[in-house]
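1. Could you look at this predicted model? Sequence included:
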Amino acid sequence: MYELKTKENDNSVIEFIESVEKPKKKEDAYRLLDLFTETSGYPAKMWGKSIIGFGAYHYKYPTGHEGDAPLVGFSPRKANFSLYFATGEDREEVLTRLGKHKSGKACVYINKIDDVDTEVLKEMIRSSIAFLKQTYPDQKEGK
């Protein structure tokens, strides 16, 4: 049976950010930590070795595959920041207002926080959380 590798754990978010080598990337990671914490209302938790997540939800697909994931999150990767959001109906429109980025199905990639509009980023955090709470309504608060 497949087991998820990216699980919530008790590793230190601060120690993880402190391990980021580039000073500017570390500074941006702290800025994102503040922005996600304040906007989401959830404390930061490590998911796996490299994702900082906020809140959690339990999903179950029609195939039977299920697991837990953060409502929103980010990771300071070597090449760029990966920002994790759920896909809502207004995603494409919101992305046009975000600023310089690349996007995948559930990830948005930015080089630095100054490349994006932080108000739009906050909107994306709130929208993702609302979308996931509506999609998976049988959640305990904070989990």
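-> Here it is on my side, so go on.

2. Please count neighbours and contacts with C-alpha atoms only from this point.
-> OK.

3. How many residues are close by Asn71?
-> Just to correct that, residue 71 is Leu rather than Asn. Other residues within reach of Leu71, judged by other C-alpha atoms under 10 Å, total 26.

4. for comparison:
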Amino acid sequence: MYEQKTKENDADVTEFLESVDHPKKRQDAYRLLTIFEEASGYPPKMWGGSIIGFGSYHYVYESGHEGDAPLVGFSPRKAKISLYFATGDADRENLLAKFGKHTTGKACVYINKVEDIDVEVLKELIRQSITFLQDRYPQP
């Protein structure tokens, strides 16, 4: 059976952020921490060794695969900062069009630094993603 690798844990978020080598990336990570916490209304939690997540939901796919994931989150990776929002939501593309300088992957949005993006649009993306996931995967 599949064992989910990225799980919520009790690791210290501040300790993780202090371990970010590049000072500018660390500064941006602290700024994102504040933005995500305020916009989501959830406290930050570590997921795995490098993702800071806010809130959580339980998903079940048609295949039967299920697990838990943060509603939204971010990770200050070496190359870029990864932002985690819901996938599959058509409204996400409209917001990303106004977001600023970024690239997208299968499940992530990547930015170089906070100054490259519109923080108000980021807050909208956070709120919209949470609403989408809570509607799609209602919790008992």
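-> Yep, that arrived. Please read these numbers as outputs of a predicted model, since none were measured by experiment.

5. per the alignment, Phe85 of the first structure corresponds to what in the second structure?
-> The pairwise alignment with the second structure assigns Phe85 of the first structure to Phe85, based on TM-score structural alignment.

6. For its match, give me its contacts.
-> Residues touching Phe85 of the second structure, when contacts are defined by C-alpha atoms under 8 Å, 6 or more residues apart in numbering, comprise 71-73, 107-109, 125-126, 129.

7. What segments of the first structure are helices?
-> When secondary structure is read from DSSP state H, the first structure shows helices at 13-18, 23-40, 91-98, 118-135.

8. ok, and for stretch 40-49 of the first structure, which residues are buried?
-> Neighbour counts over stretch 40-49 of the first structure (16 or more other C-alpha atoms under 10 Å) mark 40, 42, 44-48 as buried.

9. In those residues, find the pair that's most separated.
-> Taking C-alpha to C-alpha as the measure, the buried residues of stretch 40-49 of the first structure reach their widest spread between Ser40 and Gly48, a distance of 19.9 Å.

10. residue nearest the centroid of the second structure?
-> Closest to where the C-alpha atoms of the second structure average out (C-alpha atoms, centre = their mean) is Gly73, at 1.9 Å.

11. which of the contacts of Phe85 of the second structure are buried?
-> Among these, the ones that count as buried by 16+ other C-alpha under 10 Å are 71-73, 108-109, 125-126, 129.

12. quick one: which of those residues is nearest to Gln27 of the second structure?
-> Looking at these and their distance to Gln27 of the second structure, the nearest is Gly73, at 16.5 Å (C-alpha to C-alpha).

13. Can you give me the distance of the equivalent of the closest one over in the first structure to Lys112 of the first structure?
-> Taking TM-score structural alignment as the alignment basis, one finds that Gly73 of the second structure is matched in the first structure by Gly73. Using C-alpha to C-alpha, to the nearest Å, one gets 15 Å for the distance from Gly73 of the first structure to Lys112 of the first structure.
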